[in-house]
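[1] The sequence and its predicted three-dimensional model are supplied below.
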Amino acid sequence: MKDEIIKLLKKENKLSTKTIDEMQKIDVNEFANMVKEIGKQKTEHIRSEEILEDLNTEYIGKNLYVFKEVSSTNTIAKFLSTNNVPDGSVIISEKQTSARGRSGKVWESPLGGVWLSIVLNPHVDYSKLPLITIATGVAVAKTLEKIGIENPEIKWPNDIMINGKKVCGILTEAVTKFNTIDNVIVGVGIDANLDIDEFPEELKIGTTTIEKELGRKSPENLLIKIFLEEFEEICELFNHSEYEIILKEWRKRSYSVGKIVEVREPFNKYYDGYVVGITKEGALVVEKIDGTLEKVISGECIIKN
């Protein structure tokens, strides 16, 4: 992570005159302050002033850092989360060069999308992390509904679908110390105003964009503002342990329930099954071919029908 931070600072000419020895002597707080300073500079496409104007939240997004280009907003968020940024801080980038997804997948995120990460201090144990991803999916789906997308669906565990095609991915990561969770980083990537023809061939078939579905552009700054408001609303439910309300909203929009899937769990545990539902902990319930029920806590579900 430190190498990526140094790369960002060099690109922004914050370390261009310093030798390697001088860089090694820089205090981590000074690194953090330089990163924060870059995040407060004016950017061309994502404008913090437009997002913050009339933003109806108490804490989500009130502390905002916007970058022209970073390797990954989750990387920047994880670094800043250990250097005194308040709960609800949001890191946004116009571009990402090495965005990360589940199972270590990496890709580029060009102009025209919404690429952001949120720093949370939820004071929960590991068992609640899947519910944070579930809650985030609901917030994204509600955002899409507000801008005119009909029937967005949530594919367990972390994809938002429109008409059977992926439009958004979510990556939730815990920042830990001594086996306790200090912070949770929620990364969200929405394919907003991208040209589907410029996608890699392997992604074109199963991917869509908001612009393609609506037939018009949806301004990224407005999209971010709506999402932050929806996210805080769902966070308040989470913070007050109203998990069943969150799960009810998720179930209404489920893309996975009722489908036959190939489950790919860690350590090469693969099997086919029928998705029955979701537990109160956010695990997917799958009926296997032999009739037994399996709780899927982590992994991937590939739709087969």
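    The structure has been received and is ready for your questions.
[2] contacts and neighbour counts: CA atoms only from here.
    OK.
[3] ok, and what's touching stretch 123-130?
    Identification of contacts with stretch 123-130 by C-alpha atoms under 8 Å, 6 or more residues apart in numbering yields 172, 180-183, 281-283, 297.
[4] Only the buried subset of the residues you listed, as a ChimeraX command please.
    Selecting only the buried entries of the contacts of stretch 123-130 in ChimeraX, with 16 or more other C-alpha atoms under 10 Å as the criterion:
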select :172,181,182,183,281,282,283,297
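[5] all strands for the protein, in order.
    64-70, 90-100, 106-109, 114-120, 153-155, 159-162, 165-177, 180-190, 260-265, 269-278, 284-288, 293-296, 300-303 (DSSP state E).
[6] Which positions in the shortest one come out as buried?
    Right, strand 153-155. 153-155.
[7] got those as JSON lines, with distance to Asn268 columns?
    Listed next are the buried residues of strand 153-155 as JSON lines, based on distance: C-alpha to C-alpha, whole Å:
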{"residue": "Glu153", "distance to Asn268": "27"}
{"residue": "Ile154", "distance to Asn268": "24"}
{"residue": "Lys155", "distance to Asn268": "21"}
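[8] which one of these is nearest Phe231?
    For the buried residues of strand 153-155, the closest approach to Phe231 (C-alpha to C-alpha) belongs to Ile154, at 15.3 Å.
[9] That closest one reaches Lys252, doesn't it?
    No. Assessed by C-alpha atoms under 8 Å, Ile154 is found out of contact with Lys252, at 9.2 Å.
[10] Output the strands of the chain as TSV; include the columns distance to Lys212.
    Below are those laid out as TSV (distance: least, C-alpha to C-alpha, whole Å):
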stretch	distance to Lys212
strand 64-70	25
strand 90-100	20
strand 106-109	17
strand 114-120	15
strand 153-155	17
strand 159-162	10
strand 165-177	10
strand 180-190	13
strand 260-265	27
strand 269-278	29
strand 284-288	30
strand 293-296	33
strand 300-303	23
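[11] let's bring in a second model and compare:
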Amino acid sequence: MHIIKLNATDSTNSYLKTLCANECVADYTAVVAKKQTNGRGQMGTIWSSQSSKNLTFSVYKDISEYNLKHPFYISIVISLAILRTLRFFSIPKLSVKWPNDILSENKKVCGILIENVVKQNNFSSSIIGIGLNVNQVEFDNLPKASSLRLVSGHIFNLDEVTNVIINNLKHYFNILKKGQVDVLKAKYELSLFRKNKPSTFQDAEGLVFSGFIKGVSDFGNLQILLEDEVIKEFDLKTITLLY
């Protein structure tokens, strides 16, 4: 695997996108930065990370031959790869907070940002940004954040964690390439945070309501059983899961 190590960059996703625009990039090329000055998360949020304590990296994935109809399966693959990695390192009580925040003991340890490239109406490639809290122990004003060190008591080798993640990405992308989307979706739904538990949500207008998470659609919408026994689908822009 080809890994580019940087002391600092504004965003590993942006760096990798620029690299792809200027040269031919090998599949699974990764850009790892000790420090990001402008790390990005879902929906335009900022990903904050202490220098050299955590993993902030991006991976290039060629998906031009995958015949992919629903890009949410890329998110599923990455979530499963992170879960498999953390289980390998004996991290406890793992779950996926829809769509792709990775939790341990109900606290966020990993965020994922995916930027897909479409060419001639087909998905061509993905830039996969991963921010994993590894050895950081202080999270000022972030009560729902944690790290692998905090939940396990161990200090981790960042290079080792990176290599295991990339190998697990290869494992699950191979399953996706074979078209076994039902297998991937079933594994993902088994790990959904608060699945089949009474949960509270807030919609885009600020209305708070209750329901039970039942699963996800092929489009990545969250399927919620409401009080009137009707299952309704919500996309990321219209609903927030409150803990």
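    Right, received. Where do you want to start? All values reported here derive from a predicted model rather than from experimental measurement.
[12] now for the contacts of stretch 123-130 of structure 1, which pair is the farthest apart?
    Asp182 and Ala283 (23.0 Å).
[13] Just the buried residues of stretch 159-169 of structure 1, please?
    Across stretch 159-169 of structure 1, burial judged by 16+ other C-alpha under 10 Å covers 159-162, 165-169.
[14] Tell me the residues of structure 1 aligned with stretch 10-17 of structure 2.
    Counting by TM-score structural alignment, stretch 10-17 of structure 2 pairs with residues 71-78 of structure 1.
[15] residues making contact with that stretch?
    Contacts of stretch 71-78 of structure 1 (C-alpha under 8 Å, 6+ apart): 1, 4-5, 70, 90-93, 96-100, 115-119, 175, 185-187.
[16] quick one, helices of structure 1?
    Using DSSP state H, the helices of structure 1 run over residues 2-11, 20-24, 28-39, 48-52, 73-81, 129-146, 201-204, 210-214, 220-239, 243-252.
[17] and those helices, which is most packed in?
    Mean neighbour count (mean count of other C-alpha atoms under 10 Å) peaks for helix 73-81 among the helices of structure 1, with a mean of 24.
[18] mean shift of it relative to structure 2?
    Comparison of helix 73-81 of structure 1 with structure 2 after fitting gives an average deviation of 1.4 Å (mean C-alpha distance after the TM-score superposition for structure 1).
[19] could you measure the aligned residue in structure 1 for Asn174 of structure 2 against Ile154 of structure 1, distance?
    By TM-score structural alignment, Asn174 of structure 2 lines up with Glu236 in structure 1. Per C-alpha to C-alpha, to the nearest Å, Glu236 of structure 1 is found 20 Å from Ile154 of structure 1.
[20] swap in Asn179 of structure 1?
    Separation of Asn179 of structure 1 from Ile154 of structure 1 (C-alpha to C-alpha): 30 Å.
[21] and what of Gly113 of structure 1?
    Distance of Gly113 of structure 1 to Ile154 of structure 1, computed by C-alpha to C-alpha: 19 Å.
[22] One more: Asp290 of structure 1?
    From Asp290 of structure 1 to Ile154 of structure 1 the distance is 27 Å (C-alpha to C-alpha).
[23] and if you look at Asn33 of structure 1?
    From Asn33 of structure 1 over to Ile154 of structure 1 the distance is 37 Å, taken as C-alpha to C-alpha.
[24] Kindly report the same for Ile190 of structure 1.
    The gap separating Ile190 of structure 1 from Ile154 of structure 1 is 13 Å, by C-alpha to C-alpha.
[25] closest to Ile134 of structure 1 among the buried residues of strand 153-155 of structure 1?
    Ile154 (8.7 Å).
[26] residues in contact with the counterpart of that closest one in structure 2?
    Counting by TM-score structural alignment, Ile154 of structure 1 lines up with Val96 in structure 2. Residues near Val96 of structure 2 by C-alpha under 8 Å, 6+ apart: 79, 102-103, 188, 191-193.
[27] Tell me the counterpart of Thr207 of structure 1 in structure 2.
    Mapped onto structure 2 by TM-score structural alignment, Thr207 of structure 1 lines up with Ala145.
[28] Neighbours of that match, how many?
    Per other C-alpha atoms under 10 Å, the neighbour tally for Ala145 of structure 2 reads 19.
[29] and if you look at Glu150 of structure 1?
    14.
[30] Not counting its neighbours along the chain, what's nearest the most centrally placed residue in structure 2?
    The centre of structure 2 sits closest to Ile112, judged by C-alpha atoms, centre = their mean, with a distance of 3.1 Å. Once flanking residues are discounted, Ile112 of structure 2 sits nearest to Ile130: 4.8 Å by C-alpha to C-alpha, 6 or more residues apart in numbering.
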